[in-house]
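Engineer: the sequence and its predicted three-dimensional model are supplied below.
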Amino acid sequence: MAKKDQTPPFPDGQAPGKGKLKLIIIIAVAFLLAVGLSVGGTWFFLSKNAKPAESTEHAEAAVPGKKQAVYEILAPAFVVNFNQSGRQRYLQVAVALMGRDQAQMDALREQMPLVRNQLVMLFSSQNFDSLVTPVGKEMLRQQATSSIQELAKKATGQLTVEQVLFTNFVLQ
């Protein structure tokens, strides 16, 4: 009877719960180490990228030859319609002009009816199917930029508009 009360020895010499406890502790330590490395790595890379951005801001402001951008927002937004396969389609575009010289932008503002007319004609001559793609939108923006630059060169004698930007673009 005394032999039945004795527990048989385990082959590895450990009690039955100690192996599982060690495994749980090792998994918990590995998890905490992974979380710590993840947080530390994220902090390192974010703080590393933040410093050069600040220095480039100061470097752009320190460059004497490059003026700060001046924006002229053309309000109201342009709305043109298309007739595609018997179905009426619409395009709404909000446009901003970017230049570097405020005096030249003011001179161009006097020619705003010509600028708006040029853009309306350009937008209404487009194919709806091409404007659905990002490439088509970029091509339209580049066409608008070259068209307005040509008009501004005639009006002011200088390259007044650096870029035409679309601040809102809706197709329906």
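Structural biologist: That came through, no problem. Because the structure is predicted, anything quoted here is derived from the model rather than measured.
Engineer: CA only for contacts and neighbour counts going forward, please
Structural biologist: OK.
Engineer: run the chain-centre distance for the host helix or strand of Asp129.
Structural biologist: Asp129 is located in helix 128-131, with elements delineated by DSSP states H and E. Distance, stretch centre to chain centre, for helix 128-131: 22 Å (CA atoms, centre = their mean, to the nearest Å).
Engineer: what comes into contact with it?
Structural biologist: Residues outside helix 128-131 that contact it (CA atoms under 8 Å, 6 or more residues apart in numbering): Phe82, Gln84, Arg89, Gly136, Lys137, Leu140.
Engineer: give me the buried subset of the residues you listed.
Structural biologist: Among the contacts of helix 128-131, the ones that count as buried by 16 or more other CA atoms under 10 Å are Phe82, Gly136, Leu140.
Engineer: wait, doesn't the first one sit right on Ser124?
Structural biologist: This points to Phe82. Yes: in this structure, Phe82 is within contact of Ser124 by CA atoms under 8 Å, at 7.1 Å.
Engineer: tell me the secondary structure for Ala96?
Structural biologist: Reducing the assignment to helix, strand or coil with DSSP: H, G, I helix; E, B strand; the rest coil, the entry for Ala96 is strand.
Engineer: neighbours around it, how many?
Structural biologist: Residues lying near Ala96 (other CA atoms under 10 Å) number 19.
Engineer: what is the burial count for the nearest residue to it once chain neighbours are set aside?
Structural biologist: Leaving out its chain neighbours, the residue that sits closest to Ala96 by CA to CA, 6 or more residues apart in numbering is Ile73, at 4.2 Å. For Ile73, the number of neighbouring residues by other CA under 10 Å comes to 16.
Engineer: what residues of the longest strand along the chain count as buried?
Structural biologist: As assigned by DSSP state E, the longest strand anywhere in the chain is strand 70-84. The neighbour-count check on strand 70-84 (16+ other CA under 10 Å) flags Val70, Tyr71, Glu72, Ile73, Phe78, Val80, Asn81, Phe82 as buried.
Engineer: one more structure, for comparison:
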Amino acid sequence: MAENNAPAAAPAKKGKLKLIILVTLVVVLAIALSVAGTLWFLGGGLPGMGEDPAGQNDVAVETFTPSAYLEIEKALVTTVQSEGRQRYAQAYVALGATNAQALSAAQLHMPLIKSQLVMVLGNSDFTELQTPEGRRALVESMLTTVNQVLEQEGEPGVDQVLLRNFVVQ
């Protein structure tokens, strides 16, 4: 009788092992199909499909160029006219550019740039400088002025003028 029980146990273990392997394969296949379906529906396509084997896609790759900044160390301070009354304007300014040569040129010509920026600030209207639109217009005219100075000196222009601190009273 002992001999009859031993052969019966071996086929039961083989059946369980086959069942475990089959369930594992089904789970792995389901995971793979869900990942592939997700990639497909998100528009990325499937990896390795639809790609140009020679790598001759017509997509242009843009490289990111970070901006560099040059702070004008001293504040630009000037008087501003307002209805016959004398007011003051103070601005701490920084110049930004992606071209390092433009910033080094701005550093070289800083006395001329500061002089022109003080003139722009002094010619501004006090009531306009109190509004966000007026400050944006001031920044635009400062940018134009800085680029005119740099162009006059044969140098590349800067991309932006930033107000780091601005006070009118």
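Structural biologist: Structure's in. What do you need? What you see is a predicted model; the values in this text were computed from it and never measured.
Engineer: just to revisit the earlier point, want to try JSON lines for the buried ones among the contacts of helix 128-131 of the first structure, with distance to Glu60 of the first structure as columns?
Structural biologist: Listed next are these as JSON lines, based on distance: CA to CA, whole Å:
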{"residue": "Phe82", "distance to Glu60 of the first structure": "43"}
{"residue": "Gly136", "distance to Glu60 of the first structure": "32"}
{"residue": "Leu140", "distance to Glu60 of the first structure": "29"}
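Engineer: which of those sits closest to Ile25 of the first structure?
Structural biologist: Sorting these by how near they are to Ile25 of the first structure, with CA to CA, puts Gly136 at the top with 58.5 Å.
Engineer: element containing that closest one?
Structural biologist: With elements taken from DSSP H and E, the one containing Gly136 of the first structure is helix 134-156.
Engineer: would you say Asn168 of the first structure is within a strand?
Structural biologist: Yes: Asn168 of the first structure forms part of a strand when assessed by three-state DSSP.
Engineer: touching, it and Ala96? I think so.
Structural biologist: No: using CA under 8 Å, Asn168 of the first structure is not in contact with Ala96; the gap is 9.7 Å.
Engineer: mind checking the longest helix of the first structure?
Structural biologist: helix 18-62 (DSSP state H).
Engineer: measure Arg87 of the first structure to Leu171 of the first structure for me?
Structural biologist: As for Arg87 of the first structure, its distance to Leu171 of the first structure is 13 Å (criterion: CA to CA, to the nearest Å).
Engineer: who has more neighbours, those two?
Structural biologist: Remark: of Arg87 of the first structure and Leu171, Leu171 carries more neighbours, 14 against 7, as counted by other CA under 10 Å.
Engineer: what does the more buried one correspond to in the second structure?
Structural biologist: Residue pairing (TM-score structural alignment): Leu171 of the first structure is matched to Val168 of the second structure.
Engineer: skipping adjacent residues, who's closest to that match in space?
Structural biologist: The spatial neighbour of Val168 of the second structure that comes closest, neighbours along the chain excluded (CA to CA, 6+ apart), is Ala89 at 4.4 Å.
Engineer: and for the corresponding residue of the first structure for that neighbour, the neighbour number?
Structural biologist: Residue mapping for Ala89 of the second structure onto the first structure gives Leu91, with TM-score structural alignment as the criterion. As a burial measure, Leu91 of the first structure scores 18 neighbours (other CA under 10 Å).
Engineer: try Ser124 of the second structure
Structural biologist: Other residues within reach of Ser124 of the second structure by the criterion other CA under 10 Å amount to 19.
Engineer: so what corresponds to it in the first structure?
Structural biologist: In the superposition onto the first structure, Ser124 of the second structure corresponds to Gln126 when matched by TM-score structural alignment.
Engineer: distance check, its match against Leu140 of the first structure.
Structural biologist: For Gln126 of the first structure, the distance to Leu140 of the first structure equals 8 Å [CA to CA].
Engineer: the residue nearest to Ala96 of the first structure pairs with which position in the second structure?
Structural biologist: Per TM-score structural alignment, Ile73 of the first structure is aligned with Glu71.
Engineer: verify the contact between that match and Leu95 for me.
Structural biologist: Yes: with contacts counted by CA under 8 Å, Glu71 of the second structure reaches Leu95, the gap being 6.3 Å.
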